[in-house]
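Visitor: Starting from these lines, generate the structure:
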Amino acid sequence: MLRRLYDWTMSLAGRPSAEIWLAVIAFVESSIFLVPADVLFLPMALAKPHRVWRYALVATVASVLGGIAGWAIGYYAFETVAKPILEFYGKLDAFDKLRSGVTYETIVLLLVTSGLAHLPPIKVVTILSGVANVNLGLFVISAIIARGARFFFLAWLLRRYGEPIRHFIEKRLGQIAAVVAAVLILLYIAFHMLAR
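Guide: This next block holds a predicted model:
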């Protein structure tokens, strides 16, 4: 099923309505969808490099709006909407573990790491932010920074290196982003240990 979903998402890149689909995928990725918007963003940016910055902006804005929708689902409709979504994707156990040990600072860190590296998946963190009643303004600012950094960094790589970087991004960007996320988490832990 996941492979078909991935292939379908890739097929959208060649359509005249690709930019609208990019916004839709980026929006739903942040609240309920499994396939990241990068899958559509990459071929679109390579096909029309002169529009890469526009695509990054569209993806960022739509992703942040989708994150707000995820926050609202967590805040207003956890039992009726969020819980079944998390169960469907097999993420409810991970969510419950995060929920039990979460602090305000932890959620902000998770917003940044999930926005940059999908660790944990962004939809889990947006819903968790609503459940934990994270300040919506802080949530939006964190989402703009994290999601904007991801899409604009991808745009810069694609603009600078073009097609040769595509294979690197598809195979290695997740690993690099995971390392950056791990470093952020370690710095956070070290800061709190030194502060005690």
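Visitor: For the rest of this, base every contact and every neighbour count on C-alpha atoms.
Guide: Fine.
Visitor: list the buried ones in the helix or strand encompassing Lys83?
Guide: Assessed by DSSP states H and E, Lys83 sits inside helix 83-88. Using 16 or more other CA atoms under 10 Å as the test for burial, helix 83-88 gives Lys83, Ile85, Leu86.
Visitor: Before we compare anything, build this one as well:
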Amino acid sequence: MMKKWLDKLWLLAESKGARRTLATVSFTESIFFPLPPDLLLIPMALANRKQAFRLAAICLFSSLLGGILGYYVGYFFMDLLGMPIIRFYGFDDKYLVIKEWYDTYDAWAVAAAGLTPIPYKLCTLTAGAFRIDLLVFIVASTLSRGVRFFTIAGLIYLFGDRARYFLEKRFDLILLGTLILGIAGFVAIAFLE
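Guide: Presented below is the predicted three-dimensional model:
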């Protein structure tokens, strides 16, 4: 089953609309979509190593645009749109804890969400709702998301064929690891006091 899924990712990575799909996933993941763009960035960069940094830039730019939209959704429409998204992911009881994070850590809380498995969508919505300075939000998001996406691109650029071989042979472990990191982010939020 994993082999079929990997084959589909390779086909998508080499398809005509792959960049558009990558941009869409990166944009929507910043607001509501559950899957991280890394799951597309990796096979796309492996399929065309010379484009790895350009693909990382697409992820970063799209993610930032989505993040800014998420910020404004939180700023203007938190009750109407933002809270249903937060409730969907089961974070409604952590809403005020996140406010404390912002009060205490400001840009570092934004950077942590952009770089770690903590869901970035939670960061974007609450940053707007709690009126974090927009420029601070953009700079912290740019730095953290940039490090994340460009590190992936750099590793693929440096280790291209070996990385692809490893991915094909150990895809089930990589997928499991990615899922565990994603779940760990959700669990970390769930256990906040």
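Visitor: that older thread, for the helix holding Lys83 of the first structure, which outside residues touch it?
Guide: Helix 83-88 of the first structure is contacted by residues Ile32, Leu92, Phe95, Val124 when judged by CA atoms under 8 Å, 6 or more residues apart in numbering.
Visitor: what about the residue nearest to Val52 of the first structure when sequence neighbours are not counted, which helix or strand?
Guide: Closest residue to Val52 of the first structure apart from its sequence neighbours, by CA to CA, 6 or more residues apart in numbering: Ala45 at 4.9 Å. Applying DSSP H and E as the criterion places Ala45 of the first structure in helix 38-47.
Visitor: Following the chain past that helix, name the next helix or strand.
Guide: Criterion used, DSSP H and E; the element after helix 38-47 of the first structure is helix 52-76.
Visitor: Would you mind measuring from Thr142 of the second structure to Ile183 of the second structure?
Guide: 23 Å (CA to CA, to the nearest Å).
Visitor: Look at the two and report which has more neighbours.
Guide: Under the criterion of other CA atoms under 10 Å, the comparison of Thr142 of the second structure against Ile183 puts Thr142 first, with 19 against 15.
Visitor: Quick one: neighbours of Tyr55 of the first structure, just the number.
Guide: 24.
Visitor: Now do the same for it: its match in the second structure.
Guide: Superposed on the second structure with TM-score structural alignment, Tyr55 of the first structure falls opposite Leu55.
Visitor: pretty sure that match contacts Arg19?
Guide: Yes: in this structure Leu55 of the second structure lies within contact range of Arg19 using CA atoms under 8 Å: 7.5 Å.
Visitor: just checking, Ala143 of the first structure touches Val112?
Guide: Yes: in terms of CA under 8 Å, Ala143 of the first structure counts as a neighbour of Val112; the distance is 7.1 Å.
Visitor: Report the angle between the helix ranked longest in the second structure and helix 52-77.
Guide: For the second structure, the longest helix by residue count, based on DSSP state H, is helix 134-169. Inter-element angle recorded for helix 134-169 of the second structure and helix 52-77: 130 degrees (by axes from the mean of the first three to the mean of the last three CA atoms, to 10 degrees).
Visitor: Quick check: buried residues in helix 134-169 of the second structure?
Guide: Those would be 137-138, 140-142, 144-150, 152-154, 156-157, 160, 163-164, 167, for helix 134-169 of the second structure by 16+ other CA under 10 Å.
Visitor: same thing with stretch 166-183 of the second structure?
Guide: By neighbour count with 16+ other CA under 10 Å, stretch 166-183 of the second structure contains the buried residues Leu167, Phe171, Asp172, Thr178, Gly182.
Visitor: Ok, stretch 10-24 of the first structure next?
Guide: Met10, Leu12, Ala13, Ala18, Glu19, Trp21, Leu22, Ala23, Val24.
Visitor: Would you check that the last one makes contact with Val64?
Guide: No: contact between Val24 of the first structure and Val64 fails when scored by CA under 8 Å: they sit 11.7 Å apart.
Visitor: need the contacts of helix 83-88 of the first structure in a markdown table with neighbour count, distance to Phe78 of the first structure and secondary structure, can you?
Guide: Below are the contacts of helix 83-88 of the first structure laid out as a markdown table (neighbours: other CA atoms under 10 Å; distance: CA to CA, whole Å; DSSP: H, G, I helix; E, B strand; the rest coil):
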| residue | neighbour count | distance to Phe78 of the first structure | secondary structure |
| --- | --- | --- | --- |
| Ile32 | 25 | 13 | coil |
| Leu92 | 17 | 11 | helix |
| Phe95 | 18 | 12 | helix |
| Val124 | 29 | 12 | helix |
